[in-house]
Structures are given as C-alpha cells and as structure tokens.
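[1] sharing a model that was predicted from the sequence below.
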Amino acid sequence: MGLPFKAIAVDMDGTFLNEKHDFDHEKFREILTELHQRQVKFIISSGRPYVRLRKDFADFYSELSFVTSNGARLIENDQEVALQQLARKDAIGVIDFVNQRYADATTLVFHTKQSYINRDAPKNVKEFLEYFAGCSCIEVSDWSVLPENGILEVTFHVPDSSIAKEIEAAYNQEFGQKISAFASAKNAVDVNAYGVNKGEGLKLLLEKMYLTGDDLMAFGDGGNDVEMLQFAKYSYAMKNGSQEAKDAAKYLAPANTEDGVFKVIKNYLSNN
C-alpha cells in the first residue's frame, strides 16, 4: 500500500524545530531522501520570511517548497511563484493602531528584501527578532520610511499573543476588512493582508503541483496554523501546541521536543 498523501507541510517554531530552534539534519536528510523516492513534496509553511528559512535549510532549500510569511510569499525551486503584499498604508495603520493601545509592543516589518524594526526596541528583544528576520534590520523611528511595495508581514512582540484576534477585530471594524492577525507564538502576533494565511498559501502552491488538500499532511502548533490544519486531510497538532491548533487538527503528534514530526512521518513510511 502506498502513502496516503503526496505532500507534507510543516510549521517551524514549536513544530519542526526543537527547543534549541534547530532540527536533526542527518535524520531529516534520511527522511527527505525517502520521501523524494516516493515522490512526496516537502513544504516549509512558516511565519518566517524566506531569507531566514533559506538559512535554516542551507543544505536543503533547493529540494524544498516554501509557504513563507504565513502564506504571503510562495517559493518553489528557489524562485518566487506568488506574492500577496500588505498595503503600505495598512502596515503603517496597524502599527500606529497597536502602538497606541499596547505600549509594550515591539514592531518588526518583513519586506521581500529587508526587515525593519523600531529604533527604541529593547536590545534583547531586537536581537531576538533579528534572528527571525534572518538579517540585520533597518532601525526606524518613523514608519513613513517604509517602501511602497514589497511589505509581506508585520510582527509584534507582545507580553501576551492572545490579543491577536482582538487586534484583528478592532482594526477591521474601524477600517474595513484590511488585515488578518494570528497568535503565532506565546509572545508574537503576526499581521498579514486580509485573507492571507497558510491554508490559502498551500492551496495555491498545491494547485501548481496539481494537488489538493486531500493530498496533504500538515503539522502545526499555533494560531497561524489553524487554516493549514483545517485544509489538510491528514492534519496533526503538536502535543505542545495551543488548544486552538488542537481543535483544528484531526490527530495529535508527539511534542516538538520529542521529534514529533519525524516520528509521525517515519511511522507512515514504515507502515506503507
């Protein structure tokens, strides 16, 4: 009996990566080789920008597909195949909106070519966020310097990411349907253009591969994984994941600290 899926999509933080923000490269090479032999696509589906993911998978990126910035930018064979930008006025608007209501928020803006961070961000937060940007960020004190095109995502580092839906509802009520907001981690809220999410990004990418959600197995742990987990026929929330992710998934995988993604995939490979 063959494998019941033809593509696998994995979130990064809290899912594919362990507590050290890394993964077992040797084990991944072994699994990826067998998946390729069985003609299964491997997709990284993350809120991270491509510049960061390209570094995370320096030895593998040419063999992978990417749904980056929560579905705003799709990469295949190291080439951009789709781009859904956040309008500059909406990016600046939501930054002002959040900063007025949540004084502790630190802002990071992902662009196709670089990233921007507020100049007065605490040093430790700035260093932490620059890791996710994958590059040194341009420090700004006035967000009007943002370029007209190429903005993918705004990420806010906050004390509690449970405010994500509050931000989304309040902003859209005041300005119309402009943004989608996700609690992507314990202290992170990601904002994309309205309707952009990992599920829609995967749908578009799979269409280019002549596949559908029925061909997909997906793994996630957070609020920005919900649409992806709902879209995939074989969806796994991590044991360490949020209740929101667990409610969206059909199955439960061992925790990211237990190599949960690898264990589930290897079980399928062994039994099929």
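    On my side now, so go ahead.

[2] contacts, neighbours, all on C-alpha from now
    Noted.

[3] any chance you could list what contacts whichever strand or helix holds S180?
    For S180, the host element (DSSP states H and E) is strand 179-185. Applying C-alpha atoms under 8 Å, 6 or more residues apart in numbering, the set of residues contacting strand 179-185 from outside is 13, 47, 90, 161-165, 167-168, 171-172, 189-197, 222-225.

[4] quick check: what element follows it along the chain?
    Immediately after strand 179-185, counting by DSSP H and E, sits strand 188-193.

[5] tell me what the next helix or strand after that next one is packed against?
    Moving toward the C-terminus from strand 188-193, the first helix or strand encountered (DSSP H and E) is helix 198-208. In terms of contact count using 3 or more C-alpha pairs under 8 Å, 6 or more residues apart in numbering; DSSP states H and E, helix 198-208 is assigned the packing partners strand 65-68, strand 73-76, helix 226-231.

[6] distance between helix 198-208 and the chain's centre?
    Here helix 198-208 shows a centroid-to-chain-centroid distance of 13 Å under the convention C-alpha atoms, centre = their mean, to the nearest Å.

[7] in that helix, what counts as buried?
    Burial within helix 198-208, assessed by neighbour count using 16 or more other C-alpha atoms under 10 Å, is assigned to K198, G199, E200, G201, L202, K203, L204, L205, L206.

[8] tell me which helix or strand comes right after that helix.
    Sequence-wise, the next helix or strand beyond helix 198-208 is strand 216-220, with elements assigned using DSSP H and E.

[9] what does that next one contact?
    Applying C-alpha under 8 Å, 6+ apart, the external contacts of strand 216-220 come out as 5-12, 14-15, 226, 228-229, 232-238, 241, 245, 261.

[10] buried ones from those residues, can you make that a PyMOL selection?
    Selection of the buried residues among the contacts of strand 216-220 in PyMOL, burial being defined by 16+ other C-alpha under 10 Å:
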select buried, resi 5+6+7+8+9+10+11+12+14+15+226+228+229+232+233+234+235+236+237+238+241+245+261
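
[11] below is structure B, check it against A:
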Amino acid sequence: MSIQMIAVDMDGTFLNDRKDYNRDRFRAQYAEMKRKGIRFVVASGNQYYQLRSFFPDIADEIAFVAENGAFIVDGNEEVFTGHMSDETIAKTLEILQQYPSSNVAICGKQSAYMRHDESDDYYDYAIQYYHRLKRVEDFTRIEDQLFKFALRFPLEDLDQAIVNLKRELGEEVTPVACGHGDVDIIVTGIHKAHGIKLLQHRWQIPDDMTAAFGDSGNDVEMLRHVHYSYAMEHASDIAKRAAKYRIGSNNIEAVLDTIDNLL
C-alpha cells in the first residue's frame, strides 16, 4: 500500500464528540506524512475559517475542501470557489418557505448569513461551524459569492424533508444530510469528491493512492471515489455502503489508529 493523500471529514469522524482530537498524536503523524510526501486534506461541510482554527500550526501547509466542496484552498492558495446563480437562490428560498420547521443559513466566500429573526439558539449552534456568521435583514441583498444553503431540521422531520427537497429543488442543486439534523443544499456536482479530484489533479495523485474517512451522507461521493475509504462504526447506512472498510468510533481515535496503519 502506497498512500499519497489522506482526506478526513471532521465532525463525527476526525473530531471526537467534544469537538477536539489528540493533537500531540496527530502532530507526530503529520510530521511523518511530511517526511513521506503525503498530502493531508480536511474535507468538511463546515466553513473554511472554522476548519483552519483546528490546525493553527499547519493551516498554511494543508488543504481544505470546505463547505462540502464549494470552497477549496491549498495552503494559502484558493483553488476553487463554487457559485449559485441568483435564480437558483431565489427559487430555493421560495421552496424553503414551505418548511417552517427548518432553520436556514446561506454560506458564502466571505461569511455565512442568517436572518435577523432566527432564534438565538440556532445562532449559537451555527457559530460552532461558521466562525464568520452575520445576521441580515434580507437574503436577497447579500453582497458575497454564495454557494450553499445550510439547514437544520428536527430529527423526526429530516428524512421526509430530504425526500421532498430532492423532488422540489430540481437538478441544479442537491440536498445532502450532514448528520444531527443538518442538511446542506449544494450545487449539483460540487461535493467533496469534486474537491478531492481537483486536488488529485493538482498534485498528480491517482485514486488508488488516496484514502478518505467519513460518516454521513455528504461523504458518500468521496468514499465511493477513493480507493481506501473508511466509514465510522456509527456512520449512516448510506456512508457505510459507500465505504470499502469500517472502523471504530471517533471517540477512541479510530481515524488516528487507521492513519498509523496507512503510514
């Protein structure tokens, strides 16, 4: 086995339930990755600025497939930024009016945004994942490059909401489950696998030298794409079916254990 790229989802995968990881252990692993010329990629639905905060010492060296592939950065160089058309945004906002049980944010290159009348509870929840988060009066007046909707549903409404959204949104955008009742609406075809492919091309790394870890619906394309794909023991059924291998819990450092084996 010769690995040249390792990509990790964060919540429920690389991070434990306390939203942290064994930093000393990973620091030693990363030093070994650098010695062997292995690229490390953070692939998450979360905001780029939040993801950087987990790796303060190496954020300028590693790559980020953030916002489920809509914003990709290698070191300090922007590789790709997705874009939702004004027509798609307007159509999606109109459809979302039929879902009063959901919380809604729109994500852009500069910040994430939520309406001024969203609850403080949702703001406090969202700020964990979007370190740049602003309240706005009107979604249609945001001056930013917008590429994703972030929704949150009560768990009992989640499955039916995704079914309905897939039917109503059409082909331009796709809803994907991110765990814990969270759903992202992304531009169709711009997902984590899209980001991994761009980085593979950039670094000339073939599929059979790439490993990835995940646990949710938004990891499926990535897990299907890479040769060495690992789903967590608590992963969603669709993620487990997409992965070639299953490993243990995020709370017992199963990803770090597997990285040791890969190294």
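    Arrived safely. These figures come from a predicted structure and were not determined experimentally.

[12] in structure 2, what residues pair with the strand holding S180 of structure 1?
    The counterpart of strand 179-185 of structure 1 in structure 2, counting by TM-score structural alignment, spans residues 173-179.

[13] mean offset of that stretch relative to structure 1 (after superposition)
    Comparison of stretch 173-179 of structure 2 with structure 1 after fitting gives an average deviation of 0.8 Å (mean C-alpha distance after the TM-score superposition for structure 1).

[14] what is the burial count for the corresponding residue of structure 1 for F14 of structure 2?
    Using TM-score structural alignment to pair residues, one finds that F14 of structure 2 aligns to F16 in structure 1. Other residues lying near F16 of structure 1 total 25 when counted by other C-alpha atoms under 10 Å.

[15] F16 of structure 1 touches V10, doesn't it?
    Yes. Contact status for F16 of structure 1 versus V10: in contact at 6.4 Å, counting by C-alpha atoms under 8 Å.

[16] who touches both of those two?
    Contact criterion C-alpha under 8 Å, 6+ apart; residues shared by F16 of structure 1 and V10: none found.

[17] E174 of structure 1: neighbouring residues, count only.
    Close neighbours of E174 of structure 1, defined as other C-alpha under 10 Å, add up to 9.

[18] how about it, what does it touch?
    With C-alpha under 8 Å, 6+ apart, E174 of structure 1 has no contacts at all.

[19] where's it relative to V94 of structure 1, distance?
    Between E174 of structure 1 and V94 of structure 1 the distance, using C-alpha to C-alpha, to the nearest Å, works out to 11 Å.

[20] aligned partner of I151 of structure 1 in structure 2?
    So I151 of structure 1 corresponds to L146, using TM-score structural alignment.

[21] once you drop chain neighbours, what's closest to its match?
    Sequence neighbours aside, G108 is the residue nearest to L146 of structure 2 in space, at 4.0 Å (criterion: C-alpha to C-alpha, 6 or more residues apart in numbering).

[22] again with I3 of structure 2
    By the measure of C-alpha to C-alpha, 6+ apart, the closest residue to I3 of structure 2 outside its immediate chain neighbours is M209, 4.5 Å from it.

[23] try A242 of structure 2
    Once its chain neighbours are removed from consideration, A242 of structure 2 has its nearest residue in R224; the separation is 5.2 Å (C-alpha to C-alpha, 6+ apart).

[24] any idea what that neighbour aligns with in structure 1?
    With TM-score structural alignment as the criterion, the equivalent of R224 of structure 2 in structure 1 is Q230.

[25] isn't its match up against A249?
    Yes. Counting by C-alpha under 8 Å, a contact exists between Q230 of structure 1 and A249, whose distance comes to 6.4 Å.

[26] looking at those two, which one has more neighbours?
    Here Q230 of structure 1 and A249 are compared on neighbour count by other C-alpha under 10 Å; more neighbours surround A249, at 27 against 19.

[27] any idea what T258 of structure 2 aligns with in structure 1?
    Under the alignment (TM-score structural alignment), T258 of structure 2 maps onto V264 of structure 1.

[28] ugh, wrong one, R23 of structure 2
    Using TM-score structural alignment to pair residues, one finds that R23 of structure 2 aligns to H25 in structure 1.

[29] neighbours of its match, how many?
    When neighbours are counted by other C-alpha under 10 Å, H25 of structure 1 registers 12.

[30] for the stretch 1-150 of structure 2, which segments count as strands?
    For the stretch 1-150 of structure 2, the strands identified by DSSP state E, counting those that start in this stretch occupy 5-8, 39-43, 63-66, 71-74, 77-81, 103-108, 112-115, 133-136, 146-152, in order along the chain.

[31] TSV for these, including distance to R52 of structure 2?
    Below are those laid out as TSV (distance: least, C-alpha to C-alpha, whole Å):
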stretch	distance to R52 of structure 2
strand 5-8	14
strand 39-43	9
strand 63-66	8
strand 71-74	10
strand 77-81	14
strand 103-108	16
strand 112-115	16
strand 133-136	15
strand 146-152	19
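
[32] so of those strands, which one's packed in deepest?
    Among the strands of the stretch 1-150 of structure 2, strand 63-66 has the highest mean neighbour count (mean count of other C-alpha atoms under 10 Å), at a mean of 29.

[33] what about that one, how far off from structure 1?
    Following superposition, strand 63-66 of structure 2 is found to deviate from structure 1 by 0.8 Å on average (mean C-alpha distance after the TM-score superposition for structure 1).

[34] which stretch of structure 1 lines up against stretch 43-51 of structure 2?
    So stretch 43-51 of structure 2 sits over residues 45-53 in structure 1, by TM-score structural alignment.
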